[in-house]
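> Got a predicted structure plus its sequence, pasted below:
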Amino acid sequence: MEKIETIEQFEQICSSHRPFLLMKHSLTCPISHRAWTEFERFTKDFPNIHAYYLHVQHARPLSQYIAETFHVKHESPQVLWITERGVEWHASHWSVTYEQMKKATMSAS
C-alpha cells in the first residue's frame, strides 16, 4: 500500500493499466478510522493487489480530480476498485469492509 498526494502520481498509476484499490481516508473521522483498519487488513492479506491511499486533508485537489474524472461523488472514507474500464466498484462509510473489498476485487480479477 502506497500513499499518493498528487494528480501526477495518480495519472502514473492509471497509465500502468493495472487494477488497483484506492482509499480516500480522513485523519479525523472515527468512521474513516474503522474503514482504514479494514483496508489495512485487506491489503496485508492480499499483497498481490495494488493498493494506494490518500489523506483527504492533504490531497483535496487529487480527491476532487478523482471524483470528477470517474463521476463518483467524493466521500470519506471511500474505497474505489479501478481498472482499465474505470471505477468497477466503490463503497463509502460503513460499507467499506474487508468482505466487500474481497468480493469486488476477486470477482473482477
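Sure, I can see it.

> For the rest of this, base every contact and every neighbour count on C-alpha atoms.
Noted.

> Gln78: neighbour count?
23 (other CA atoms under 10 Å).

> my bad, should have said Glu99
Using other CA under 10 Å, Glu99 is surrounded by 11 other residues.

> That one and Glu2: what is the separation?
21 Å (CA to CA, to the nearest Å).

> Burial check on Lys44, number of neighbours?
Neighbour count of Lys44, defined by other CA under 10 Å: 11.

> quick one: the helix or strand where it lies to chain centroid distance?
Per DSSP states H and E, Lys44 falls inside helix 30-45. Centre-to-centre, helix 30-45 and its host chain are 11 Å apart (CA atoms, centre = their mean, to the nearest Å).

> mind listing what's buried in that helix?
Judged by neighbour count using 16 or more other CA atoms under 10 Å, the buried positions of helix 30-45 are 31-32, 34-36, 38-39, 42-43.

> Okay, one more to line up with it:
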Amino acid sequence: MGLLNKLFNSSSENKDEKELPWNILTSLSQLGDIKEKSLLKTQLIFKHSTRCGVSRMVKNQFLKDYDFTEKDFDLYYLDLIEYRAISNEIAQTFHVYHESPQLLVIKNGTAVANKSHGAINDLDLKGYL
C-alpha cells in the first residue's frame, strides 16, 4: 500500500510544491479590499478549479514560474468550487468572463489583464509592477 499511496495520494503531490504568499479568498468583502489595495499595488487573483486536471497543470506551472515577492504583488487564490459565488462576483465586479483556471491582474481598481488556461503562464507580469 505504501507505493500506491505515494503514487496516488494527493497530499504527496503537494509536498514538493513551491510555497507562494497566497491570500486565500473566502469572502465577498475581500473584493472591495482588493480594489482599494490595487490603487497602491497591483493585485493578482488566481482562480483555480480543484476538480480540473488542466487547472491543476496550469497552477503547477504557475507555481514553478512565479518569481515575485510580496513587495511586488498581493497574490490571491480562489478555490472556485468552494467559493463559486465569489468567482461570479469577480466576473461582475471586474467585467471579465468567468473561466477556469484564470488569472486576473487588478490595478487602479480595474482588471487590466486576464488570461485563462495555458495563456496564464504566458502573461508577462513584470509589465504590471
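Cool, the structure landed. As the structure is a computational prediction, the values presented were derived from the model and not from experiment.

> Got a TM-score for the pair?
Overlay of the two chains. TM-score (TM-score structural alignment, normalised by the length of structure 1): 0.85; 104 aligned residues with a CA RMSD of 1.5 Å.

> from the buried residues of helix 30-45 of structure 1, which single one is nearest His58 of structure 1?
Distances from these to His58 of structure 1 were compared by CA to CA; the smallest belongs to Ser32, at 14.9 Å.

> Show the contacting residues for the alignment partner in structure 2 of the closest one.
Matched by TM-score structural alignment, Ser32 of structure 1 corresponds to Ser55 in structure 2. The contact partners of Ser55 of structure 2, by CA atoms under 8 Å, 6 or more residues apart in numbering, come to 48-49, 100-101, 117.

> what's the distance between Ser55 of structure 2 and Ile81 of structure 2?
For Ser55 of structure 2, the distance to Ile81 of structure 2 (CA to CA) stands at 12 Å.

> if I look at those two, which residues touch both of them?
Taking CA under 8 Å, 6+ apart as the contact rule, Ser55 of structure 2 and Ile81 both touch Ser49.

> how about the residue most central in space within structure 2, secondary structure?
Geometric centre of structure 2, nearest residue: Phe46, 1.3 Å, by CA atoms, centre = their mean. Three-state call for Phe46 of structure 2 (DSSP: H, G, I helix; E, B strand; the rest coil): strand.

> give me every residue that touches whichever residue in structure 1 pairs up with it.
Counting by TM-score structural alignment, Phe46 of structure 2 lines up with Met23 in structure 1. Neighbour list for Met23 of structure 1: 39, 51-54, 77-80 [criterion: CA under 8 Å, 6+ apart].

> Report the two of those separated the most.
Going by CA to CA, the pair spanning these furthest: Ala51 and Pro77, at 14.9 Å.

> between these two, which one's more packed in?
Set side by side, Ala51 of structure 1 and Pro77 show more neighbours around Pro77, with 26 against 21, by other CA under 10 Å.
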